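K.L.:
Quick one: sequence plus predicted model below, questions after.
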Amino acid sequence: MKYLHFIVNPISGKGHNTLEQTELLNLFPSEQYKIAVSYTERKGHAHEIALNAINEGAHCLIACGGDGTVNEVASAIVGTRVLLGIIPMGSGNGLASNLGIQGSLTQILTKLKAMEALEIDCGHVNGHYFFSNTGLGIDAEIIKKYEQGGSRKLLAYISAALKASLSFRYYRTIVRIDNIENEINPLMLFVSNSNEMGYGMSLTPQAKLNDSYLDLVVIPRLSFVQKLLLGLHVLNRSFPKFNKAQSLRMQSLFIHQPERIYTDIQIDGEYHSLKTNKINIEILRAALKVVV
């Protein structure tokens, strides 16, 4: 008997997310499947539920929410044989979109039932996993202001980006990319495993989830007008035409900001304050199996 545990973030995206037991039982009959549905109540709760479900012998954990919910559930799965399923219910849904997980709830559940899994890489940053992307600089500042705003709509994200561009402060940054060291003063350091970061937008359209590489984007100091131009390219899905950015593939990255004590960072679209000024990022190859 297969044990499937659905972990639902009720406030992801438009909010009021639920799963009807009757629809689940129609597709997953009780004589063949053990079905459980849990609802998260706070940040970090999805991770706790996932760990408990793994200890109870779950075969597949299905994250029902946005990239933040997916991150919490998937982070519990890394290093186990448990499969990850995704039902996109968030605002951005970057990882689900990259994996081609879309359609009606019934269509997604039907594909889940087939249990066809794809091995993907994941990133590791100072004890945290990321499956879509992570970022320092204005990227983290935007997410910080986005979360403070309370709304999860695209307009709220644009508003947060404008506020961040006005208040952003540059810091001297030492980077070591695959053992090659350099000193820069960046607006953004963006590291991605996925070709999409949500809302259909991308800074790394060539990135692949299972190529054993992470894609790094370095954006230098920009004028306010150049920042606006950058924003327009991102919104118009034309970022590759923004010639101020440098893009490269790598497997490890060390970042040191000596003028700081703590580091603001976003991990799969969620803001974190790391109690250090030294950041280590690396790829973990084929670390997760996702039902697609």
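P.N.:
Good, I have the coordinates. Numbers count the residues shown, from 1 in each chain.

K.L.:
contacts and neighbour counts: CA atoms only from here.
P.N.:
Noted.

K.L.:
And stretch 101-112, what's buried?
P.N.:
Residues of stretch 101-112 classed as buried by neighbour count (16 or more other CA atoms under 10 Å): 101-102, 108-109, 112.

K.L.:
Now intersect those residues with the helices, please.
P.N.:
108-109, 112 (DSSP state H).

K.L.:
returning to that earlier point: so which pair among the buried residues of stretch 101-112 is furthest apart in space?
P.N.:
Gln102 and Leu112 (11.7 Å; CA to CA).

K.L.:
Mind giving me the packing neighbours of the strand of greatest length in the chain?
P.N.:
Scanning the chain for the longest strand, with DSSP state E as the assignment, gives strand 278-291. The contact analysis (3 or more CA pairs under 8 Å, 6 or more residues apart in numbering; DSSP states H and E) places strand 278-291 against strand 83-88, strand 117-125, strand 252-256.

K.L.:
neighbouring contacts of the host helix or strand of His5?
P.N.:
Here His5 sits within strand 2-8, counting by DSSP states H and E. By CA atoms under 8 Å, 6 or more residues apart in numbering, the residues outside strand 2-8 that reach it are 17-19, 32-40, 46, 49-50, 53, 57-65.

K.L.:
do the same with stretch 212-219
P.N.:
121, 123, 186-193, 203-204, 207, 244-251, 283-286.

K.L.:
ok, and here's another one to check against it:
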Amino acid sequence: MAKISIYLNAKASGTDRIVWENKLKEYLFRHKLIFHTPPSIDGLKKEVACDIKEGTEYIFSVGGDGTANVLIQELAGTPVRLLIIPTGTANDLAGELGISRNIKKIITMFQNRQIEPIDLININGKYMITNGGIGLASDVATSINTLRSKFPFFRDIMRYTGDQIYSMILGFKITKWNFPHYNIKIESSHLEKKIIKVKTPMLFINNQPTLAGKFNLAPATCNQDGKFNVTIFTHQTRKSLIQAILSIKKGNFPINDPDLIFFETDNVKLTNLDKEQLMFFGDGEQLVTNKTFNITINPNFIHCFCFKSGNIQEHSYGLDMIEAF
């Protein structure tokens, strides 16, 4: 008999929580199940800390990438095994791990103990397991989280649109406003020039290929190889940026785009050369606000149930168009 703590997103509909609670009780009746629906992040942290102290073997996250991210902050580097049950909007982590909402497949995965060690990305002391970054994409994540918290009906819209909501908000921002560009200094031992500067509307840090359900942003990236992907958009016009985004959404990564830079590394430092602080988003959540982001990788730092693992490859393109700093 295993001891399992199950965390359900307190912001999800009550019906969904009850349905999943009943399903898990039905299929895992031989195990000791403890259900949690903490009303706040602080409450969740205390309950997870108690789980770790008491030797809980498994934690289930019933929610989206944001719910998983909160749990990951506490579970990083511990022996606790994490199982994701995707009930969120994009569910990027579950998608990468090959997990669907099929309860029978989830139970089979658990019974077979299909577990893999996964790398975590560390941004100024905060962990991220999927994708994140700064600039326009961070603005999209912030806008969605703000709308979700201020207007209850927006959650119904998200349930109807699914992960398409990210594309809709991104398209709205690009076409309706003059989106800003940020002057960023980038330092990494895996850059040929070590230190570069770029003017970018958005920059991504990727631990897996897919972002927001549909964007195959880093096709060669793997979350088990001790490295992460850096992808930088340096497009200066609305038209060229839209063309690049549409190409990626269609599954045709624009590898020959001279305004697109990407490389693999295990360390990078980002510094905003302008006055304001920037928001770094990760796993769909607002992680860190700062002018400087020290980003490193923690290999094999959390153990997750999964149906598949990535293919390890490495690429570096577009460095010839960057200006040495």
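P.N.:
On my side now, so go ahead. Since the structure is predicted, the reported quantities are computational estimates derived from the model, not experimental observations.

K.L.:
thinking again about what came up before, please list the members of the contacts of stretch 212-219 of the first structure that lie in strands.
P.N.:
Using DSSP E, the contacts of stretch 212-219 of the first structure in strands are 121, 123, 188-192, 246-250, 283-286.

K.L.:
hmm, back to that, just the helices and strands packed on strand 278-291 of the first structure: most buried one?
P.N.:
strand 83-88 (a mean of 27; mean count of other CA atoms under 10 Å).

K.L.:
Next, the mean deviation of that one compared to the second structure.
P.N.:
When the second structure is superposed, strand 83-88 of the first structure averages 0.6 Å from its matched positions, counting by mean CA distance after the TM-score superposition for the first structure.

K.L.:
State the span of the second structure onto which that strand is aligned.
P.N.:
Aligned using TM-score structural alignment, strand 83-88 of the first structure spans residues 81-86 in the second structure.

K.L.:
List the buried residues for the strand holding His5 of the first structure?
P.N.:
3-8.

K.L.:
now stretch 225-235 of the first structure
P.N.:
227, 230-231, 233-235.

K.L.:
same check, this time on stretch 205-218 of the second structure
P.N.:
For stretch 205-218 of the second structure, by 16+ other CA under 10 Å, it's 205-218.

K.L.:
and that stretch, which stretch of the first structure?
P.N.:
Residue span in the first structure matched to stretch 205-218 of the second structure, by TM-score structural alignment: 191-204.

K.L.:
and what of stretch 238-250 of the second structure?
P.N.:
By TM-score structural alignment, stretch 238-250 of the second structure lines up with residues 224-236 in the first structure.

K.L.:
how about Tyr166 of the second structure, what's its match in the first structure?
P.N.:
When the first structure is aligned by TM-score structural alignment, Tyr166 of the second structure is paired with Tyr157.

K.L.:
Next: Asn131 of the second structure.
P.N.:
Match for Asn131 of the second structure (TM-score structural alignment): Asn133.

K.L.:
Gly198 is in contact with its match, correct?
P.N.:
No - Asn133 of the first structure is beyond contact range of Gly198, at 10.2 Å (criterion: CA atoms under 8 Å).

K.L.:
about what we covered before: looking at the helices and strands packed on strand 278-291 of the first structure, which is closest to Arg169 of the first structure?
P.N.:
Of these, the one closest to Arg169 of the first structure (CA to CA) turns out to be strand 252-256, at 15.9 Å.

K.L.:
What range does that closest one cover in the second structure?
P.N.:
So strand 252-256 of the first structure sits over residues 267-271 in the second structure, by TM-score structural alignment.

K.L.:
And the helices in the stretch 1-150 of the first structure?
P.N.:
Assigned helices in the stretch 1-150 of the first structure, in chain order: 21-27, 45-55, 67-77, 94-98, 105-114, 138-149 (criterion: DSSP state H, counting those that start in this stretch).

K.L.:
go on, the stretch 151-300 of the second structure?
P.N.:
153-161, 164-176, 238-249.

K.L.:
and Asp283 of the second structure, which of these is closest to it?
P.N.:
Nearest of those (CA to CA): helix 164-176, 13.0 Å.

K.L.:
The closest one: how far from the chain's middle?
P.N.:
19 Å (CA atoms, centre = their mean, to the nearest Å).

K.L.:
Please name every helix or strand in contact with that helix.
P.N.:
Short answer (3+ CA pairs under 8 Å, 6+ apart): helix 164-176 of the second structure packs on helix 136-150, helix 238-249.

K.L.:
CSV for those, including distance to Tyr182 of the second structure?
P.N.:
Output for those, formatted as CSV (distance: least, CA to CA, whole Å):
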stretch, distance to Tyr182 of the second structure
helix 136-150, 10
helix 238-249, 15
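
K.L.:
For Ile157 of the second structure, which of those helices is the nearest?
P.N.:
helix 136-150 (9.6 Å).

K.L.:
List the buried residues in the closest one.
P.N.:
Neighbour-count burial for helix 136-150 of the second structure [16+ other CA under 10 Å]: 136-142, 144, 148.

K.L.:
count of residues packed around Ile196 of the second structure?
P.N.:
The number of residues packed near Ile196 of the second structure is 17, by other CA atoms under 10 Å.

K.L.:
shouldn't it be in contact with Ala324?
P.N.:
Yes - shown here, Ile196 of the second structure and Ala324 form a contact pair, counting by CA under 8 Å, at 4.9 Å.

K.L.:
if I pick the residue lying closest to Ser138 of the second structure once chain neighbours are set aside, what's in contact with it?
P.N.:
Leaving aside its sequence neighbours, Ser138 of the second structure sits nearest to Phe281 (CA to CA, 6 or more residues apart in numbering; 5.4 Å). Contact analysis of Phe281 of the second structure by CA under 8 Å, 6+ apart lists 132-134, 138, 141, 287-288.
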